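> Here is a sequence together with a model predicted from it:
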Amino acid sequence: MTSTLTPEQPTSTAEPVFAGQKSATETFLVKLFAVVPFLALIAAVPLAWGWGLGWVDIGLAALFYSLTCLGVTVGFHRHFTHGAFKANRGLRVGLAVAGSMAMQGPVIGWVADHRRHHAYADREGDPHSPWRYGTSPAALAKGFWHAHMGWMFEREKTNPKRFAPDLLADRDIVAVDRLFPLLTVATLLAPAVLGGLITMSWWGALTAFFWASLVRVAVLHHVTWSVNSICHLVGDRPFEARDKATNFWPLAILSMGESWHNTHHADPTGARHGVLRGQIDISARLIWVFEKLGWATKVRWPKPERLAKLARTPDPRSA
């Protein structure tokens, strides 16, 4: 079963927005998964200076970063949330697994949160708008923290019955959603196991765990969270959108094309976000490969005529 809901279509409005509150255990785990990799990231620079960073660590970190980041960008975001393309069963399950290994939460909850974000973007109800507290410097500083990380520590849970009923009806995706704890263990231990086997040493396993597990997860977390925070505050807005989403080029490669955020909010179901000359969008290129292989169909590539209608009229005062 493929995703059919988009931000431009009504969700199950008979259902409430929230589905109760996170339990104390859930709240603790969110903080644990957010803070521990971040502490590893803080320690990374002095540790790299003195010891323990080799080509095996770099290679494994790059491999797992690419796999899990694309699982989020192509899978969780463009496919499951927005239905930018249809995927065969194998690809659909594979994307759900890869995205889950990014440690950003189970697939159904992730999609429900993101659909709620689009439904209320930069308005009351948006789970992570940096404009939540106002426009003064102090309010925006507080809003930046909220959009970047703070929103995850709140107790309210987005109701998947309202925002992701299609995924709740998909047995494959429900199964992957339930396997999130196991996939979390796998994404942390797999680099260590590979590092140990490649170097045939416990030291290789330890350094791979630090760099390709903890630091890799932390970097990906903050790149993803920066799309929520920075890409609603700083950057260009070449297309008309109902919110303050921006295109922020410095994050384009690390985010696999997600930082062309204004373009995405102007055309949410589009499979390509980097639509202008020179805008690198690795996620869109991977979708193109999947389409050529026959694994992805009905890809919603942006149409020039639609983009022309969405283009903002230049301010004559800037000429």
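Cool, got the structure.

> from here on, contacts and neighbour counts on C-alpha atoms
OK.

> What residues sit buried inside stretch 230-240?
Buried residues in stretch 230-240, counted by 16 or more other Cα atoms under 10 Å: I230, C231, H232, L233, G235, D236, R237, P238, F239, E240.

> who's in contact with it?
For stretch 230-240, contacts defined as Cα atoms under 8 Å, 6 or more residues apart in numbering pick out 129-130, 144, 244-249, 259, 261-263, 266, 307, 310-312.

> give me that answer again for 6 Å
K244, A245, T246, N247, F248, N262, A266, L310, A311, R312 (Cα atoms under 6 Å, 6 or more residues apart in numbering).

> A34 belongs to a strand?
No: counting by DSSP: H, G, I helix; E, B strand; the rest coil, A34 falls outside a strand, being helix.

> For it, the count of nearby residues, please.
Around A34 there are 20 other residues, counting by other Cα atoms under 10 Å.

> repeat for the one 10 residues further on
By the measure other Cα under 10 Å, the count of residues near A44 is 17.

> Next: the one 10 residues further on.
Counted with other Cα under 10 Å, the burial measure for G54 works out to 13 neighbours.

> And for A24?
Using other Cα under 10 Å: A24 sits among 9 other residues.

> now swap in the one 3 residues further on and tell me
The criterion is other Cα under 10 Å. On that basis, T27 has 15 neighbouring residues.

> And for the one 4 residues further on?
By the other Cα under 10 Å criterion, the neighbourhood of K31 contains 14 residues.

> Next one for the comparison:
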Amino acid sequence: MSPSTVSASAKKAPPQPMLDGKKPRFEFLIVHAFVLIPMLALAAAVPLAWGWGLSWLDAGLAVCFYFLSGFGITAGFHRYFTHRAFKANRGLRNALAIAGSLALQGDVLTWVADHRRHHAFTDKEGDPHSPWLFGTTPAAVARGFWHSHMGWTFNRDRTNVARFAPDLLADRDISRIARQFPLWTVVSLLSPALLGGLITMTWWGALTAFFWAGLVRVAVLHHVTWSVNSICHIVGDRPWTHRDRSTNVWPLAIASMGESWHNLHHADPTCARHGVERGQLDMTARLIWMFEKLGWAHDVRWPTPKRLARLRASAQT
């Protein structure tokens, strides 16, 4: 078949549907477990920390695993796999896919498909987690906040990966890592316990490390990531684009590793740096800069004066 024939056939192919049926009941129950069990651990964290059960080792392990899995989401699942803000060698690409899987926010294929769908239909019908789908009254916004923050994770509709992430679906390494998501879930939760037990040489050290660096760490990272979906589409500054409701929310900058400079991101989704103004801390961009200096990443789409000037001009029109 000639290239022209292939091209003509591709043009005639019907567009892929946005959704790909319903999640199986077992998968739906697993999602509930991933969301609710860490949340219950987070609710129990305050009384546990008040009198007992939290050591400096637990805190150190929690911080390390928080940033390991968090950067896997921000630099990996988001800026690299979803938006191709840079190119990575095979080792870094696979490492980012595994690190992001440790966040327990779903496998890389599902995460990327959902997020690309979010950008395709931002704050409109079809957006999987917009807070503005139910209206603008106080009651509607309250309902929308719940939906955008975590309610959407309980929706059984499955985003069509073949439509929104065909490039990753065709990547053997990434598809394999996505299929191994149950394994990375076990690694994410039990690695802190193993380290805590070996360092303290006690079962109690393993248990508290599992609780703080496993369950509580996952819950905190969940809510920070979801806050970009919810808070960063409801309140904050909108200096770069007004075509949707995305905002910049500076108090979340450190916890989100730079993701809360969300308005710039929606104005220029492929930009490797989201916090481009003076004082806008973006740790993920610094990590990508380090990858570039080490030779692991290249063709990084950094913000340039010309690029930013074009965005400013667009924001003023």
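Nice, I can see it. All values reported here derive from a predicted model rather than from experimental measurement.

> TM-score for these two?
Here the TM-score for the pair of chains, by TM-score structural alignment, normalised by the length of the second structure, is 0.94; 303 aligned residues with a Cα RMSD of 1.1 Å.

> follow-up on the earlier one: using TSV, lay out the buried residues of stretch 230-240 of the first structure together with distance to V193 of the first structure and secondary structure.
As requested, these are arranged in TSV below (distance: Cα to Cα, whole Å; DSSP: H, G, I helix; E, B strand; the rest coil):
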residue	distance to V193 of the first structure	secondary structure
I230	35	helix
C231	36	helix
H232	39	helix
L233	40	coil
G235	41	coil
D236	43	strand
R237	44	coil
P238	46	coil
F239	46	strand
E240	48	coil
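
> Just give me the closest of those to V176 of the first structure.
Distance to V176 of the first structure across these (Cα to Cα) is lowest for C231, with 29.6 Å.

> Translate the closest one into the numbering of the second structure.
In the second structure, C231 of the first structure lines up with C232, judged by TM-score structural alignment.

> Would you check how far apart its match and H265 of the second structure are?
Applying Cα to Cα, to the nearest Å, the value for C232 of the second structure to H265 of the second structure is 11 Å.

> what residues do these two have in common as contacts?
Residues touching both C232 of the second structure and H265 by Cα under 6 Å, 6+ apart: none at all.

> is it true that K157 of the first structure lies in a strand?
Yes: under three-state DSSP, K157 of the first structure falls within a strand.

> neighbours around it, how many?
Look at K157 of the first structure: counted by other Cα under 10 Å, it has 18 neighbours.

> Show me the strands in the stretch 51-200 of the second structure, by range?
Along the stretch 51-200 of the second structure, counting by DSSP state E, counting those that start in this stretch, strands occupy 87-88, 157-159.

> Now render those strands as JSON lines, adding distance to W52 of the second structure.
Formatted as JSON lines, the strands of the stretch 51-200 of the second structure follow (distance: least, Cα to Cα, whole Å):
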{"stretch": "strand 87-88", "distance to W52 of the second structure": "44"}
{"stretch": "strand 157-159", "distance to W52 of the second structure": "42"}
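
> out of these, which comes closest to T208 of the second structure?
That would be strand 157-159 among those, by Cα to Cα, at 35.4 Å.

> how far apart are that closest one and its match in the first structure?
Its matched residues in the first structure lie on average 0.4 Å from strand 157-159 of the second structure after superposition (mean Cα distance after the TM-score superposition for the first structure).

> For the residue nearest the centre of the second structure, which non-adjacent residue is closest in space?
Closest to where the C-alpha atoms of the second structure average out (Cα atoms, centre = their mean) is I73, at 4.4 Å. Nearest residue to I73 of the second structure, sequence neighbours excluded (Cα to Cα, 6 or more residues apart in numbering): G100, at 4.6 Å.

> burial count for the one you found?
Count around G100 of the second structure with other Cα under 10 Å applied: 27.

> Identify the residue of the first structure aligned to V6 of the second structure.
By TM-score structural alignment, V6 of the second structure lines up with nothing at all.

> Who are the contact partners of V6 of the second structure?
V6 of the second structure neighbours (Cα under 6 Å, 6+ apart): none.

> For it, give its distance to H119 of the second structure.
The spacing between V6 of the second structure and H119 of the second structure, counted by Cα to Cα, is 29 Å.

> Over to P17 of the second structure?
Separation of P17 of the second structure from H119 of the second structure (Cα to Cα): 16 Å.

> So those two - more neighbours on which side?
A count of neighbours by other Cα under 10 Å puts H119 above the other of P17 of the second structure and H119, at 17 against 13.

> What is the neighbour count of the residue lying closest to A164 of the first structure once chain neighbours are set aside?
Excluding the flanking residues, the one nearest A164 of the first structure by Cα to Cα, 6+ apart is A112, at 5.4 Å. Close neighbours of A112 of the first structure, defined as other Cα under 10 Å, add up to 23.

> so who does A112 of the first structure touch?
P160, F163, A164.

> any idea which of those is closest to G83 of the first structure?
Each of these was scored against G83 of the first structure by Cα to Cα, and A164 proved nearest at 12.0 Å.

> residues near the closest residue to F145 of the second structure other than its chain neighbours, how many?
Computed as Cα to Cα, 6+ apart, the closest residue to F145 of the second structure that is not its neighbour in sequence is P131, at 5.1 Å. By other Cα under 10 Å, 28 other residues sit near P131 of the second structure.

> Check D243 of the first structure too.
16.

> likewise the one 4 residues further on?
Taking other Cα under 10 Å as the criterion, the count of residues near N247 of the first structure is 29.

> picking up where we left off before, would you confirm that the residue nearest to I73 of the second structure contacts A75?
No: with contact defined as Cα atoms under 6 Å, G100 of the second structure does not reach A75; the gap is 8.7 Å.

> Report the spatially nearest residue to W202 of the first structure, omitting neighbours in sequence.
G196 is the one closest to W202 of the first structure (Cα to Cα, 6+ apart), at 5.7 Å.
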